[in-house]
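*Asks:* Model the following, please.
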Amino acid sequence: MDNLVKPRRYHHATGGWGSLDGMARVEVASKAPPEALRTLSEQNKPEGYMCSSCAWAKPPSPHPAEFCENGAKATIWDLTSKRCTPEFFAQHTVTALAEWEEHELEKVGRLTHPMRYDAASDRYVPVAWDEALEAIGRTLRRLEPRSVTFYASGKAALEPSYLYGVFARMYGNNNLPDSSNMCHETTSVGLKKVIGSPVGTCTFEDLQHCEAIFYLGQNPGTNSPRILHPLKDAVERGCRIVAFNPLREKGLIEFVDPQNPWQMTLGKPTPIADQYVQVRPGGDIAALTGVCKRVLELEDERGGVLDHAFLAEHCHGFEAFAAQVRAAAWDEIERHSGVTRAELERAGDSYVAARSVIGIYGMGLTQQVHGSQAIGMLVNLLLLRGNIGRPGAGCQPIRGHSNVQGQRTVGISEKPELVPLDKLREIFGFDPPTEKGHTTVEFLEALLDGSAKGFVGLGGNLARAVPDHARVHPAWRGMELTAHVATRLNRTHLMPGKESYLLPCLVRAEEDIQAGGPQTVTIEDSFSHIYGSIGRRKPASPHLRSELAIVAGIAKATLPPNPLWRWDEWAGDYRQVRELIARTYPDEFHDMDARMNQPGGFYRGNPAHERVWKTESGKAEFTVPSVWTSHGFDEAPGRYTLVTLRSNDQFNTTVYGHSDRLRGLEGDRMIVLVSPEDMAAANLSEGQKVTLVTDCGEGIHRAVAGLAVTPYDLPRGCLAGYFPELNPLVPLEHHDQLSKTPAAKGVPVRIVAD
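*Replies:* Below is the predicted model:
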């Protein structure tokens, strides 16, 4: 084994000087003005600007710099001085721009004018706002409502999101998928099934009282770096963190606080994970079974381990679950998880030793064929000792987009049963549709069968983010209408329908002046707290409109006049929209306008946090998994499991640069990470170009060529590469069984030498 190539790695801690350097490089590349630094000083603070990156909490007592590397990059990127003008579009056809890399499109800068696609010249050309809105409304009136999808990216604030959902239902459908369908819908469905809540059960304060954290399938160093501060604080007061992930991500290994001068100069990094379990992709069900088995063994040996009072009063199905776990063979657990019995017993001992435990997870669990069952297994573990619904304990997904959870809260949902339709009927005087709408996958299926005719996108780059590019992309341009509310040019805009419009909007950091004066918007974090956000920077162009104004404008142009539908008034004064939200959701949003700027936001509540279980049984449900692994396929000779990743210079489909510093990777994104042992077994050499071919999906060939083999510390049989470059390998039908979330963290592939 001594002759194996050495895996790539980063030899420094997360945070520290590397984090500051990463922010500085993006600042230089974006040519952000000095005002961007002023915005960072106001970021995530009461009566300030709420970061448009991830959905991490905004603490009531913020640090002097309450932003992370990725949050700073997002703000700097938004406030670039570069502009994507009508003159730029005059110089480039859409066909030519479609050949540009994602990063090059982003670098052009902020959109400045509304644009209309002109098929004759294959260019976007300027169009007046009124003309664009009237044309969109005219086409929407012509189309059958069921054929139109209203997508939301997860970044739009509560006020425009609420009106967007109301507009879609007034128009006549519940086709309201959002980016949750692409990442955490498994939580919304799977978690709700077992504890009655579609969101996490913790509050920010719980992190100050937990004694152990089980951290699964999420990379904080890249995806939500501000969580590293409370993790560091927890470790320093004695909390043990047990990490489960196929890749040894630096953010879960060690951290240097950039706001601590002593640690930045003379101090040592803070170790984060007390134990790092390198589970196979999809092996979390088996691994958690092993941890639960250890807990039950300790209960059988000495008693007093399980919370029997909690199990009797609050839980259903414990006996069946315990019987399966006790019967599970250790050799099967080890084989399917890729983890030794000793490692899992150690994790079980850490769990039992802690009085309060939080389970944190990310898309490593949700983007699997049986992701709902993996979430159920984590809940099973927490229920054994009553670790849901008390201080310092709970089950907490880490969400991506800053308001993706909030959008669901105020009605962006394809499921009519999750929306108070009776309230909408009472307030707005119409009969909302009751037919279930499209998930993202169902929209794509409609696209392929020709029944999808219109697409309105409230932000995002959906065509780039979805699976199965080779099938989906050619069909995208067959729609009658595509209309995009956007800040920058992206790949989806370069697949115009027969009519297509770019509607440029303000970013959250820019001042939003309407008829009623400066406007504030609100967002919801992963802990169900609501915050006001006000922008103070000068808009990138005088021709920009707010997301809410654009939504109201399209609605007014599409729908018949109605004295109850006061689109102009709502666009002029967002307080009126907050009053509508409070009327629609009185228990959660009462006095919303008065409470939105209080430090730490206001908590909208969560029944499971209070041990009220809105499940079929009225109790928290133990579940018995039907599979050992969540990826949904069997092992086979030559078959690998592919995990798609974001780089350190990336947020979702936005690529800020080509550095993946925390993994020791720089430059080309067209790479595939392979363990040195698998490289040797397959006779692969570092830098060799290979093609990955999907090993499922009968009769359809899916492949990505030109990937450079790169050695990395991975479990045997696991490959990793970048999202969205490897999305063409994910079959549309390869998704979580309950939620239809694409299973991008467990794709069966084969390696073919180029």
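*Asks:* For the rest of this, base every contact and every neighbour count on C-alpha atoms.
*Replies:* Fine.
*Asks:* For the helix ranked longest in the chain, report the contacting residues that lie outside it.
*Replies:* In the chain, with assignment by DSSP state H, the single longest helix is helix 284-302. If you take CA atoms under 8 Å, 6 or more residues apart in numbering as the criterion, helix 284-302 is touched by 244, 279, 305-306, 322, 325-326, 330, 333-334, 336-337, 339, 341, 344-345, 347-349, 351-352, 365, 373-374, 377-378, 381, 625, 627-630.
*Asks:* And stretch 686-697, by the same measure?
*Replies:* 5, 639, 701-711, 729-731, 747-754.
*Asks:* Which strands and helices lie in contact with the helix or strand hosting Glu104?
*Replies:* If you go by DSSP states H and E, Glu104 is part of helix 102-107. Counting contacts by 3 or more CA pairs under 8 Å, 6 or more residues apart in numbering; DSSP states H and E, helix 102-107 packs against strand 654-655.
*Asks:* Which elements pack onto the next helix or strand after the strand it packs on?
*Replies:* As assigned by DSSP H and E, the chain's next helix or strand after strand 654-655 is strand 659-660. Secondary-structure packing of strand 659-660 (3+ CA pairs under 8 Å, 6+ apart): strand 665-666.
*Asks:* what packs against whichever helix or strand comes after the strand it packs on?
*Replies:* Using DSSP H and E, the next helix or strand after strand 665-666 towards the C-terminus is strand 671-674. Here strand 671-674 touches strand 703-711, strand 718-722, going by 3+ CA pairs under 8 Å, 6+ apart.
*Asks:* okay, those strands, which one's buried deepest?
*Replies:* Per-stretch averages of neighbours, counted by mean count of other CA atoms under 10 Å, single out strand 718-722 among the helices and strands packed on strand 671-674, with a mean of 23.
*Asks:* one more to put side by side:
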Amino acid sequence: MSLIHPHPHYKPYQSAAGGWGSARSVMHILWHEQALTTATPALLKQNKPKGFACVSCAWAKPGNPHALEFCENGAKATAWEVTRLRTGPEFFARHSLTELRGWTDNALEQHGRLTHPLRYDPLSDRYQETTWAEAYAGIARQLKALPPEQVVFYASGRASLEASFMYQLLARAYGNNNLPDSSNMCHESTSVGLQESIGVPVGTVTLEDFEHTDCIFFFGQNVGSNSPRMLHPLQEARKRQVPIITFNPLRERGLERFVNPQSPVEMIGPESTVISTQYHQVKIGGDLAAVTGIIKAVLALEAQQGGVLDHGFIAEHTDGIDSLRGLVDSQSWEVLERHSGLSRTAMEAAATVYARSERVMVIFGMGITQHRKGVDAVQMLVNLLLLRGNIGRPGAGICPVRGHSNVQGQRTVGITEDPAKVPADKLLALFNIRVPERKGLATVDTCEGILDGSVKGFIGMGGNFLRAIPDTDRMEPAWADLTLNVQVATKLNRTHLVPGQHTWLLPCLGHIEIDRQEGIEQVYSTEDSTGVMRAWQGTTEPASEHLRSEVAIIAGLAEHTLHGDCQVPWDAWRHDYALIRTAISATYPDIFHDMETRMWQQGGFRRPLAASERKWHTDTGKARFLAPQSLEEDPDTRVDADRRDVLNLMTLRSNDQFNTTIYGYEDRFRGVSGTRSVLFLNRSDVVRLGFAAGDWVSVRTAIEPQVRREVGPLQILVYDIPEGCAAGYYPECNPLVPLWHHAERSKVPAAKSIPVTLHRAEPGQEDLAYALDEADQVR
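*Replies:* This is a model prediction of the structure:
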């Protein structure tokens, strides 16, 4: 696939995150999507009471919102959805799927909103317009012919609580627990790790905790591009002189400096807020060792001066500290430095600040979770917090930063492959649905099933599955062997271009659009990454009269497919979403009691979290210090020590994308413009491997040599990244990730640590134009 774009160039970005760069980027996307008149009024209602939830990330929405409660990427997501551009049946009459597979991801989605239900015609290799009745009947016919265990119901993380609840009922009434979702690809390591350590699968931090904290640790998360609204509470914390200590392989601008684009004083002045007071460039896969080093230094301070550990909390609320001490004592500083890529001094500096802080928060992202030992890494962060009682205290706690807007919420209402996590007794009593006892398929399991032919049907509720998953080049050919392929979407993407034997593309309403059922406007609800539920409603007119809501599509599929004694009133629910919320409340009363009232209160309502009250629903009834067996985060990718040609690659997102959606070709904070065909390398590695900045290379996975995994050509960009490490863009580098290379116990693809080798290649496009001499490229 070509990634060509006019005049690619590189120029180090010298400004702060936010500021005029953010404002210009928002204006550009509004113009590009022809959405100035539609998106501008919508943005005034984004993340506001009686407005709509941002369709991008799941970061918390304040109860007292700013005048403009959206960030740069949130504005891009809104413009992307309310665009005036359209992709109707006439588009597919002009373009075959074979032709469209040569388009870029950006070009496919940028063409505009889908407008009509479509069915793939293999004779013409085109999508053709169909009716909803024909689509439901045809899909139901295939579902009835397939054994339930061969069908997968995937959820991308953007569906509302109401739609998600219905979707999992549909799957279980159909006869399986095959409910993979986007959590399987990012934060399942969090859910597993936190459940084992503190008895809850989600974070304990709230927005209010930012107002009371006196220290923040950041691990493996790029706030400037992935959750920019968090920069506001971070800036307020820094104004109170709260130290922020960051561990990340790359120096990300959002974690360095920030200018609030909503502050006229900051916008016209030269000053910016310094975000990180310590910035430690841990090497890829070095977080376990880095946190072990911090803990080692904390225990040394306790031995030297006393009063550092919270002995009362440890004695009353925890167990397992001796195993942690044993691990830490067995590690020399030499080993910790080698594994982490940091000096002993750096780890001791972080420990010193931690030891003198009373209320500490740890914020982390997929730099922690997407490793073979991702679960262990999450638990090591918890270990650090437990030493000083920093769970269940205002201003303290653990804070995973989730991705999609309702990815956490859909898990709360039953989107899970594990029947043990579902209230089976309630589903039987309320809906006469017997939850299948067999554990269902998660994302990696689904991919394995498609490869071996045991999965024959796939229904995708949003998302771009084929681009998001690992081992892409192996998965695409196998995808064509599916008997049934159904995709519910707002825009065209790569997954829609690889048809199965029977393929439908069903266009749905976006959450920004007004959802009318029989003329009555409906509201929906979501859960953010701090566990808060809120009510929302669309504000713009639908892109087409032929669109249907996710709720209506699920109800239509259920009514045409299911038979027997299922007692879900699908048609009534489709016409009144309040009835769905009543059912959610009855199914999960501890969380959703009085939901219809509480979801409208200022700031919404938060799910009960036992750990926040220092109640531990773990195997031992206490918070658990859990020590890893090794400090190697990705031991199965170890290569011969003499192989000096192997680098450790991580995938990353640009400033101009959200997950697989590519808004444009401006990775502003990293200074890359007009291309995504780059590979970020340390200068020393470039020189010792015999390359030069600007050289073109192909990148190959350095393990499992019998399977050729290769991406390129990519152009070398000298960058500030630790020696031995490399970085390339997601999802373009996904073909390099073996399907089996996933986190233990959570099966999250280990996309943050891929051993690779570089090989000279022919230029793939116009060379990057460097704004500076080679010697000046590193910031």
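*Asks:* Need the TM-score between these chains.
*Replies:* Here the TM-score for the pair of chains, by TM-score structural alignment, normalised by the length of structure 1, is 0.98; 749 aligned residues with a CA RMSD of 1.2 Å.
*Asks:* The helix holding Glu104 of structure 1 aligns to what range in structure 2?
*Replies:* Using TM-score structural alignment, helix 102-107 of structure 1 corresponds to residues 105-110 of structure 2.
*Asks:* next one: stretch 381-389 of structure 1
*Replies:* If you align by TM-score structural alignment, stretch 381-389 of structure 1 falls on residues 384-392 of structure 2.
*Asks:* picking that back up, so how do I select the buried members of the contacts of helix 284-302 of structure 1 in PyMOL?
*Replies:* Buried residues among these (16 or more other CA atoms under 10 Å), as a PyMOL selection:
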select buried, resi 244+279+305+306+322+325+326+333+334+336+337+339+341+344+345+347+348+351+352+365+373+374+377+378+381+625+628+629+630
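*Asks:* Find the nearest non-adjacent residue to Asp754 of structure 1, please.
*Replies:* Excluding its sequence neighbours, the residue lying closest to Asp754 of structure 1 (CA to CA, 6 or more residues apart in numbering) is Val690, at 4.8 Å.
*Asks:* Just give the number of residues close to the one you found.
*Replies:* Other residues lying near Val690 of structure 1 total 19 when counted by other CA atoms under 10 Å.
*Asks:* Specify the local secondary structure of the residue mapped onto it from structure 2.
*Replies:* Residue pairing (TM-score structural alignment): Val690 of structure 1 is matched to Val697 of structure 2. Look at Val697 of structure 2: counting by DSSP: H, G, I helix; E, B strand; the rest coil, its state is strand.
*Asks:* Look up how far Leu758 of structure 2 lies from Val697 of structure 2.
*Replies:* 6 Å (CA to CA, to the nearest Å).
*Asks:* Same check on Gly293 of structure 2?
*Replies:* 32 Å.
*Asks:* Show me where the stretch 151-300 of structure 2 has its helices.
*Replies:* 161-174, 188-198, 207-212, 223-226, 231-239, 264-268, 287-305 (DSSP state H, counting those that start in this stretch).
*Asks:* re the thing from before, so between Gly293 and Leu758 of structure 2, which is more surrounded?
*Replies:* The residue with more neighbours, out of Gly293 of structure 2 and Leu758, is Gly293; 29 against 21, by other CA under 10 Å.
*Asks:* what lines up against that one once you look at structure 1?
*Replies:* In structure 1, Gly293 of structure 2 lands on Gly290 (TM-score structural alignment).
*Asks:* gap between the equivalent of Ala743 of structure 1 over in structure 2 and Thr443 of structure 2?
*Replies:* Aligned by TM-score structural alignment, Ala743 of structure 1 pairs with Ala750 of structure 2. Distance check for Ala750 of structure 2 against Thr443 of structure 2: by CA to CA, it reads 13 Å.
*Asks:* list the contacts for Pro755 of structure 2?
*Replies:* Thr637, Arg638, Val646, Leu647, Asn648, Leu649, Thr701, Ala702, Ile703.
*Asks:* what kind of secondary structure is the nearest residue to it once chain neighbours are set aside in?
*Replies:* Excluding the flanking residues, the one nearest Pro755 of structure 2 by CA to CA, 6+ apart is Asn648, at 4.6 Å. With three-state DSSP as the basis, Asn648 of structure 2 sits in strand.
*Asks:* residue contacts, whatever residue of structure 1 lines up with Asn648 of structure 2?
*Replies:* Per TM-score structural alignment, the equivalent position to Asn648 of structure 2 in structure 1 is Thr641. Contact analysis of Thr641 of structure 1 by CA under 8 Å, 6+ apart lists Pro281, Gly717, Cys718, Leu719, Gly746, Val747, Pro748, Val749.
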